[in-house]
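**Q** fold the stuff below for me.
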Amino acid sequence: MASPRVQVGGEPNGFVHQASVYGSDEEFLAMALPFVEDGLGLGEPVLATTTSANIRLLSDALGARAPLVNYIESIHFGPRPPERVAAFNRYWRQHVSTDSGRHVRILAEPIWTGRSEREVTAWKYMDSSVNAIFSATNVWMICPYDTRAVDPDIVDAARRTHPELVMRDAVVASAAYTDPALFHPDGDSGDLPPPRGRPATLHFDVDQLPAVRDEVSSYAGRHGVPHARAVDFVFAVNEVATNAIEHGAGHGTLRLWTEQDELLCEVTDQVTDTAGWRRLHHFAGYLPGHPIESRGRGLWLARQLCDLVEIRSDNGRTTVRMHLTMRP
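**A** Below you'll find the model as predicted:
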């Protein structure tokens, strides 16, 4: 059976992002095997990143053709969404073909078990952001969701983060799909929760950037953050604060506080004239920008150095909140 495909917007050979909900080994293979076999038959590169059990199932079913597939357990892609996005981007760049009729196929099953509520929220955002991040590629990605291991709210979110759903022998458009620029997990407002307690606050402009770095470094030291991680965090905050000066209001506000085992730093800038202001989407910075586009590269560096970066931007106000786990 050929892998099911219907086109929902865009070019037939453009980015395709589908979700597949399954509840048994047989249902997993009914989706994954045709997808992989069709790709191999067309000479397309295929990456299968899923659980070790599913890799064995798929490899056994493929038989002699199994070595033609690239396999990696999802857990080895790292615990943070930017690491997963970077891995997919590297695979696409390594295998992209000048033949516009070919896809780069990725079977991409994330690991949801054992994640905190905050981590689950970050991964839902990533699932949605992929639609914007890879929109200009020829990646065809199917994301499996195992109902034996995944909570129902995560499955519900998948219907909002994937334009198409693989349903047995057909593919249908997801009626619940939400544009990534408008997506918020659980359908909430997307506002960042207020800090717990009273944060340390510093107002800054370009002349106060050294004071920003000193304040973050001192605050991290007082809270026992290992030196190497503190240095990375200072670098990330400096990049974001510099962005606020160069691309935002020219000045900003820094807030620092701790919650449980995390150090949090928030940089906010507010422009008074929104005529030429551009909203910064929450998925900005997942991929490195062009070397001369410092705002995109600064956010990318922050995402690489922090455990989580959250972005909210509206009505001339942009807030970037950075999280760092304080434990070694």
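**Q** C-alpha from now on. contacts and neighbour counts both.
**A** Will do.
**Q** for Pro152, see how far away Met141 is.
**A** 21 Å (C-alpha to C-alpha, to the nearest Å).
**Q** more neighbours: those two, which one.
**A** Neighbour count, other C-alpha atoms under 10 Å: between Met141 and Pro152, Met141 has more, with 25 against 11.
**Q** report all helices and strands that the helix or strand harbouring that one contacts.
**A** Per DSSP states H and E: Met141 is located in strand 139-146. The contact analysis (3 or more C-alpha pairs under 8 Å, 6 or more residues apart in numbering; DSSP states H and E) places strand 139-146 against strand 16-22, strand 104-108.
**Q** now render the ones you listed as JSON lines, adding mean neighbour count and distance to Val36.
**A** As requested, those are exported to JSON lines (neighbours: other C-alpha atoms under 10 Å; distance: least, C-alpha to C-alpha, whole Å):
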{"stretch": "strand 16-22", "mean neighbour count": "23", "distance to Val36": "14"}
{"stretch": "strand 104-108", "mean neighbour count": "23", "distance to Val36": "8"}
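**Q** what helix or strand is Asn238 located in?
**A** Going by DSSP H and E, Asn238 is in helix 227-247.
**Q** about what we covered before: tell me which of the helices and strands packed on strand 139-146 sits nearest to Phe35.
**A** strand 104-108 (8.3 Å; C-alpha to C-alpha).
**Q** that closest one packs against which elements?
**A** Using 3+ C-alpha pairs under 8 Å, 6+ apart, strand 104-108 is in contact with helix 25-41, strand 46-50, strand 139-146.
**Q** wait, which of the ones you listed is closest to Tyr71?
**A** Across the helices and strands packed on strand 104-108, closest to Tyr71 is strand 46-50 (C-alpha to C-alpha), at 4.9 Å.
**Q** tell me which helix or strand comes right after the closest one.
**A** helix 52-62.
**Q** what residues does that next one touch?
**A** For helix 52-62, the external contacting residues (C-alpha atoms under 8 Å, 6 or more residues apart in numbering) are Asp25, Phe28, Leu29, Ala32, Leu33, Glu37, Ala48, Thr49, Ala66, Tyr71, Glu73.
**Q** let's see this one next to it:
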Amino acid sequence: MALEKQVNWGIVGAGRIAEKFCEDMTYVRNGKLAAIAARSADKAQQFADKFHIQYAYAGYQRLFDDPNIDVVYIATTHNFHFEHARAALLAGKSVLCEKPITISTEQCVELQSIAKQQNVFLMEALWTYFLPSIIKAKQWVEEGLIGKIKHIKADFGYRVPYDPVGRMYNPDLAGGCLLDMGIYPLAIAHYFNPVDLTDLTLKAQKAATGVDNDLVILATAGDVTLSLATSFQCRLQNAALIIGEKGYIKIPDFWRAKSCELYKMDTKIDAFIDTEPCIGYCYEAIAVAEQLLQNKTEHPTAPLSTSLILQQQMERIRSMF
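**A** You can find the predicted model right below:
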């Protein structure tokens, strides 16, 4: 049997999310970890040793300039996403960048322009879109099993202890629950109903640093009513409900979904469980590599147009705080 072609991954940032992504690379046959870049040599080497990565770089540009690397996964703090993605793209590297891909519409447009000029792949790491449970739920909708969608309810929140200099609460690090967690409810609403928001109203609370730490969003998207929420103050239900005229779909922990349930009125008529042992980052890594091996520059499931819409939505919401 012929070996499956692989792409070489470079990891940018050695924090918690990067670790989870690398843990899931065990389940990725069409890609392998080749390099890690961190702010310090010691941190990069420790990360490399943990995940058996050949090259460890202090600083990021050396990784971007490494001719052995095909694609970089950017997992630094939000405020650095644009800078690091831009440098990688200009070095000719394909990019998978953690959410939010940027912190403004202007930055998002510029990254997309550079990716087009360089003719390289660029995608925001909307990993939820690639989870089997989410794909199954979308299939049920497309088959008409819940009828026309009327409501989408989704929330994502965890209590985050207040730390004015930490990533979550520091405005200089692009803190706030909207950018950190709120993008998930917005993204799942767009996935099931790709219509722009109208009649937007919200209730926002702020921490002492000025960043949002609790947010409720009500909006209309076409014929669908959206009820979305995010919070650093408490754990929310973290579920999504896709409600149609005939029934509804319940997705527990939708942002990392391992299951979904289909209801007709009050009766559960079907369910799906993802039994794979992975966290779920592997699915987007596999999907990115598939596109790269076909010389594609975007993924149809998470196109750049979707990232731009989400940026515009978040920018509009932030202007209303």
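**Q** TM-score for the pair, please.
**A** Scored against TM-score structural alignment, normalised by the length of the second structure, the superposed chains reach a TM-score of 0.28; 146 aligned residues with a C-alpha RMSD of 6.2 Å.
**Q** can you add distance to Leu165 of the first structure and give the helices and strands packed on strand 139-146 of the first structure back as TSV?
**A** Output for those, formatted as TSV (distance: least, C-alpha to C-alpha, whole Å):
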stretch	distance to Leu165 of the first structure
strand 16-22	5
strand 104-108	14
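**Q** which one of those strands lies nearest to Trp257 of the first structure?
**A** Here strand 104-108 is closest among those (C-alpha to C-alpha), at 35.4 Å.
**Q** ok, then the element right after whichever strand or helix holds Val288 of the second structure?
**A** Using DSSP H and E, Val288 of the second structure falls within helix 281-293. Later in the chain than helix 281-293 of the second structure, the nearest helix or strand by DSSP H and E is helix 304-318.
**Q** output the contacting helices and strands for that following helix.
**A** When contacts are defined as 3+ C-alpha pairs under 8 Å, 6+ apart, helix 304-318 of the second structure sits against helix 105-118, strand 122-124, helix 183-192.
**Q** turn these into a markdown table, including mean neighbour count.
**A** As requested, these are exported to a markdown table (neighbours: other C-alpha atoms under 10 Å):
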| stretch | mean neighbour count |
| --- | --- |
| helix 105-118 | 17 |
| strand 122-124 | 26 |
| helix 183-192 | 22 |
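**Q** please identify which of the contacts of helix 52-62 of the first structure is nearest to Ala173 of the first structure.
**A** Ala32 (18.8 Å).
**Q** list the contacts of Leu226 of the second structure.
**A** Applying C-alpha under 8 Å, 6+ apart, we find Leu226 of the second structure in contact with His151, Ile152, Lys153, Ala189, Ile217, Leu218, Ala219, Thr220.
**Q** where along the stretch 151-300 of the first structure do the strands fall?
**A** 164-167, 170-173, 200-205, 251-259, 262-270 (DSSP state E, counting those that start in this stretch).
**Q** now those strands in CSV, with mean neighbour count and distance to Asp314 of the first structure?
**A** CSV is the format used below for the strands of the stretch 151-300 of the first structure (neighbours: other C-alpha under 10 Å; distance: least, C-alpha to C-alpha, whole Å):
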stretch, mean neighbour count, distance to Asp314 of the first structure
strand 164-167, 22, 29
strand 170-173, 16, 30
strand 200-205, 16, 20
strand 251-259, 20, 15
strand 262-270, 23, 10
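**Q** who wins for proximity to Glu310 of the first structure among those?
**A** Per C-alpha to C-alpha, nearest to Glu310 of the first structure of these: strand 262-270, 9.2 Å.
**Q** for that closest one, name the packing helices and strands.
**A** helix 227-247, strand 251-259, strand 317-325.
**Q** next, format the helices and strands packed on strand 104-108 of the first structure as a markdown table and append distance to Cys265 of the first structure.
**A** A markdown table is the format used below for those (distance: least, C-alpha to C-alpha, whole Å):
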| stretch | distance to Cys265 of the first structure |
| --- | --- |
| helix 25-41 | 42 |
| strand 46-50 | 33 |
| strand 139-146 | 33 |
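**Q** from the contact counts, what lies against the helix or strand where Ala87 of the second structure lies?
**A** Using DSSP H and E, Ala87 of the second structure sits within helix 78-90. Applying 3+ C-alpha pairs under 8 Å, 6+ apart, one finds that helix 78-90 of the second structure contacts helix 61-64, strand 71-74, strand 94-97, helix 105-118.
**Q** who touches the second one?
**A** This means strand 71-74 of the second structure. 7-13, 64, 81, 84-85, 88, 93-98.
**Q** circling back: out of the helices and strands packed on helix 78-90 of the second structure, which is closest to Thr306 of the second structure?
**A** Comparing those by C-alpha to C-alpha, helix 105-118 comes nearest, at 10.8 Å.
**Q** same for the closest one, what does it pack against?
**A** Counting by 3+ C-alpha pairs under 8 Å, 6+ apart, helix 105-118 of the second structure packs on helix 78-90, helix 304-318.
**Q** by how many degrees do that helix and helix 78-90 diverge?
**A** Going by axes from the mean of the first three to the mean of the last three C-alpha atoms, to 10 degrees, helix 105-118 of the second structure is angled at 20 degrees with respect to helix 78-90.
**Q** between helix 105-118 of the second structure and helix 304-318, how big is the angle?
**A** 170 degrees.
**Q** before we move on, back to that, what about the contacts of Leu226 of the second structure, which are in helices?
**A** Cross-referencing the contacts of Leu226 of the second structure against helices under DSSP state H gives Ala189.
**Q** now, which of the contacts of Leu226 of the second structure sits nearest Cys108 of the second structure?
**A** Lowest distance from Cys108 of the second structure to the contacts of Leu226 of the second structure (C-alpha to C-alpha) belongs to Ala189, with 20.1 Å.
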